[in-house]
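Peer 1: compute the structure for the input listed below.
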Amino acid sequence: MTELAPIIAGLLVLVGSFFALVAVIGLWRLPDIYTRSHAASKTGTLGSGLVLIALAVHAGDAGTTSRALAGVVFFLLTAPIAAHLLARAAYAVGYPLSKDSVRDDLSNRP
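Peer 2: Predicted structure coming up:
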């Protein structure tokens, strides 16, 4: 297994970097804060999680592996919630939706 660990770690870094690149492209190309926060939270979390898992595979010691896996859990618990709260705050202060948006589900709420 020790000869496979660098290959697996390298593949995880490549896939994680791809998802981080997709997050950056989403931030650059998407029209408003709501779709941008979606791109950043979903693909950014997946990309950084895969890179941390690659670190856990490559490190080989229990301390680094446990901290890397704790980082993955932290990303999974905090990034989607933070993106949701930022989007709700942007909506509350009146940041407009893109003109290409199909519907506004929050406009009918009291």
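Peer 1: from now on I want contacts and neighbour counts done on CA atoms only, so please keep to that.
Peer 2: Noted.
Peer 1: now do the buried residues in the longest helix seen in the chain.
Peer 2: Identified as the longest helix of the chain according to DSSP state H is helix 62-92. Buried residues in helix 62-92, counting neighbours by 16 or more other C-alpha atoms under 10 Å, are found at 64-65, 68-69, 71-72, 75-76, 79-80, 83, 87, 91.
Peer 1: ok, these vs Val15, which is closest?
Peer 2: Val72 (15.3 Å; C-alpha to C-alpha).
Peer 1: count of neighbours near the closest residue in space to that closest one that isn't next to it in sequence?
Peer 2: Computed as C-alpha to C-alpha, 6 or more residues apart in numbering, the closest residue to Val72 that is not its neighbour in sequence is Gly49, at 5.0 Å. When neighbours are defined as other C-alpha atoms under 10 Å, Gly49 has 23 of them.
Peer 1: compare with the first, here's sequence two:
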Amino acid sequence: MLIDIGSWVLLSLGGFFVFVGGVGVLRMPNLYTRMHAASVTDTMGAILIIVGIMLQAGASLATVKLAAILLFLLLTSPTASNALASAALLAGLRPSESTAADTERHQ
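Peer 2: A predicted model of the protein is given here:
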């Protein structure tokens, strides 16, 4: 019973983090702040959801597979965010310029 409660708490918190990340992507003013909102909250949401599913799966092969997926996500999500930021910088989008321009447009 405690494992089920803990699992559902983790799943609910993970869903909340993913939802907040989606709202952050829609509400933030520029690429860099959107990318930050998405990468941080979605990574935390994925961790919580996968750990919640691992609790439901118990000690089985599915848990090992979920742990491998979790490790893969923890390695690739920050790498993808870094690659996106690097590509934006190479394309000429500077964080201070975009922030200042977007702030002026939203006032």
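Peer 1: tell me, how many residues neighbour Leu13 of the second structure?
Peer 2: Residues near Leu13 of the second structure, counting by other C-alpha under 10 Å, number 17.
Peer 1: next, the contact list for it, please.
Peer 2: With contacts defined as C-alpha atoms under 8 Å, 6 or more residues apart in numbering, Leu13 of the second structure is in contact with 45, 48-49.
Peer 1: counterpart of the residue nearest to Val72 of the first structure in the second structure?
Peer 2: Under the alignment (TM-score structural alignment), Gly49 of the first structure pairs with Ile47 in the second structure.
Peer 1: so how far is Met54 of the second structure from Gly6 of the second structure?
Peer 2: Distance, Gly6 of the second structure to Met54 of the second structure, by C-alpha to C-alpha, to the nearest Å: 11 Å.
Peer 1: for the alignment partner in the second structure of Ala5 of the first structure, which residues are in contact?
Peer 2: For Ala5 of the first structure, the aligned residue in the second structure is Ile3 (criterion: TM-score structural alignment). Applying C-alpha under 8 Å, 6+ apart to Ile3 of the second structure gives the contacts 55-56.
Peer 1: name the next helix or strand following the helix or strand in which Ile3 of the second structure is found along the chain.
Peer 2: Assessed by DSSP states H and E, Ile3 of the second structure sits inside helix 2-27. Later in the chain than helix 2-27 of the second structure, the nearest helix or strand by DSSP H and E is helix 31-57.
Peer 1: that following helix to helix 61-90, inter-axis angle?
Peer 2: Angle, helix 31-57 of the second structure to helix 61-90, by axes from the mean of the first three to the mean of the last three C-alpha atoms, to 10 degrees: 180 degrees.
Peer 1: output the contacting helices and strands for helix 31-57 of the second structure.
Peer 2: helix 2-27, helix 61-90 (3 or more C-alpha pairs under 8 Å, 6 or more residues apart in numbering; DSSP states H and E).
Peer 1: can you name the residues that contact the counterpart of Leu84 of the second structure in the first structure?
Peer 2: In the first structure, the residue paired with Leu84 of the second structure is Leu86, using TM-score structural alignment. Residues in contact with Leu86 of the first structure (C-alpha under 8 Å, 6+ apart) are Ser37.
Peer 1: gap between Leu86 of the first structure and Ala68 of the first structure?
Peer 2: 26 Å.
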